[in-house]
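**Student:** Below are the sequence and a predicted model for it; my questions follow.
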Amino acid sequence: MRLSLLWSREFLTSRFILWALFISNLLGTVYGYIWYEAQLRETWANYPRWLIPFVPDSPTASLFFTLALLFLMFPATLSKYNRIHTLIEALAVVTSVKYGIWAVSIIFAGAYQGEVLVWQDWMLVASHLAMAVEAMLFVRFFKYGTVMLLAAGAWTFLNDFIDYSFGVYPWLPKALWDDVGYVAVFTVALTGASIAAGWIAMRAAKRI
């Protein structure tokens, strides 16, 4: 089997692959929200409750991608939701790339400063890298345009502002507790880079 087949349209949009990715991303999303349970409970008890949607960043990104796959699987049935469809696709790309790279970077930054990596960290590295990779692989099958990409970017920048203004950013490794300011700058810069990646990939896809 040719290696190029693995990222071909025929392979990636086959019913088997779409269903496999849908189920794995759905399960990962559920697991992600469970992972955030302690922080969600703390936020509910000690912060304004309107902040709750801004707490679980990675599982929400995974949810966007899961929904984007649903639109790919049932295009005729869901065609009447076109605007929602393209916004979800843009959100899936921007947030999956952003939080996929963010989580891996934070884990290794903590390790660099002395944090001991355990098996859960390696599981998170693999799953978050997969988020970023699958988002980039599927951009060429998505239909979002510049307007929806900018809307997704605005939401992601808003999420960054809420996270670091109100202190509801994802819990960091202990070694990074004194580096929150640097993490905030990195996070915002990564949002910008993810929007740029989504735009470049979108433009490249239109030339294919």
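**Tutor:** Arrived safely, thanks for sending. Note that the coordinates shown come from a computational prediction; the quantities given were computed from them, not determined experimentally.

**Student:** okay, CA-based contacts and neighbour counts for the rest of this
**Tutor:** Fine.

**Student:** so where do the helices sit in the chain?
**Tutor:** In the chain, the helices defined using DSSP state H lie at 9-12, 15-35, 37-46, 57-73, 82-112, 119-138, 146-166, 180-207.

**Student:** dropping in the other structure now:
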Amino acid sequence: MTWLFSILTNKAFIWLLLIVNLLGTIYGYIWYMPQLRNTPDQFMIFVPDSPTASLFFCFVLIAFLRNRNWPLFEVLAIITLFKYGVWAVVMNLLTLMVSGELPWEGYMLMVSHGAMALQGLLYSSFYRVKMWHLAAGALWTLHNDIIDYVYMQFPVYSKLFLYIQNIGYFTFWLSIFSIALAYYFTQKTPRYHLDPNF
């Protein structure tokens, strides 16, 4: 695993990851634009889930490049990247099952969101998350579920609104699992520092 560690801590690689995530974040907000035009102002921040998750991670990477830690962004990134990464893969597979077809963008989204789910976990050894950060991240995540499935601001995915109660139930438990995973990776595994010569 030494080779993976050396890649993750390579400054050029972190810059590359930052650029990729920034572009993905911009694309994500553009993808949500039609829905955001019809979203009440008070819900606006909670609607574009995936691009906001990758935006959190951009702040984590910026902090790393400055040889610093921003724990609140770290916990928000690890929870939401995993949650919405897995969620998007499952929703695209469900779309394929329901409609019998999936446009090429759907396959692209599955690959990109699968990678999104992993990247937050891969960097977790460098996070400096405390329990209060974890509690704040959990509160944000569960509050977002309430906005999505009580106030019905969930992401619009073709015919999937027909299964919205089941999707809401699945999303709640995915949130709980993501929070538990964040707890394990930030509290129960060894911590490392970036190379001092970074």
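**Tutor:** Arrived safely, thanks for sending. All of these numbers come straight from a predicted model, not from anything done at the bench.

**Student:** Just give the TM-score of the two.
**Tutor:** Overlay of the two chains. TM-score (TM-score structural alignment, normalised by the length of the second structure): 0.92; 192 aligned residues with a C-alpha RMSD of 1.5 Å.

**Student:** still on that earlier bit, columns distance to residue 173 of the first structure and mean neighbour count on top of the helices of the first structure, output as CSV?
**Tutor:** Below are those laid out as CSV (distance: least, C-alpha to C-alpha, whole Å; neighbours: other C-alpha atoms under 10 Å):
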stretch, distance to residue 173 of the first structure, mean neighbour count
helix 9-12, 35, 14
helix 15-35, 15, 16
helix 37-46, 14, 14
helix 57-73, 16, 23
helix 82-112, 6, 23
helix 119-138, 11, 17
helix 146-166, 16, 17
helix 180-207, 11, 17
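
**Student:** Of the ones you listed, which is nearest residue 172 of the first structure?
**Tutor:** Closest of these to residue 172 of the first structure is helix 82-112, at 7.5 Å (criterion: C-alpha to C-alpha).

**Student:** could you check the angle helix 146-166 makes with the closest one?
**Tutor:** Following axes from the mean of the first three to the mean of the last three C-alpha atoms, to 10 degrees, one obtains 40 degrees for the angle between helix 82-112 of the first structure and helix 146-166.

**Student:** ok, and the closest non-adjacent residue to residue 29 of the first structure?
**Tutor:** The shortest distance from residue 29 of the first structure to any non-neighbouring residue, by C-alpha to C-alpha, 6 or more residues apart in numbering, is to residue 59 (4.7 Å).

**Student:** scratch that, residue 118 of the second structure is what I was asking about
**Tutor:** residue 82 (6.7 Å).

**Student:** what do we get in the first structure for that neighbour?
**Tutor:** In the first structure, residue 82 of the second structure lines up with residue 97, judged by TM-score structural alignment.

**Student:** Just to check, that match is in contact with residue 135?
**Tutor:** Yes. Proximity of residue 97 of the first structure to residue 135 meets the contact threshold set by C-alpha atoms under 8 Å, at 6.7 Å.

**Student:** quick one: the aligned residue in the first structure for residue 14 of the second structure from residue 138 of the first structure, how far?
**Tutor:** Alignment note (TM-score structural alignment): residue 14 of the second structure maps to residue 18 of the first structure. Residue 18 of the first structure sits 11 Å away from residue 138 of the first structure, going by C-alpha to C-alpha, to the nearest Å.

**Student:** what do you get for residue 152 of the first structure?
**Tutor:** The value you get for residue 152 of the first structure to residue 138 of the first structure, if C-alpha to C-alpha is used, is 17 Å.

**Student:** would CSV of the helices of the first structure with distance to residue 174 of the first structure be doable?
**Tutor:** Output for the helices of the first structure, formatted as CSV (distance: least, C-alpha to C-alpha, whole Å):
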stretch, distance to residue 174 of the first structure
helix 9-12, 39
helix 15-35, 17
helix 37-46, 15
helix 57-73, 19
helix 82-112, 8
helix 119-138, 14
helix 146-166, 17
helix 180-207, 11
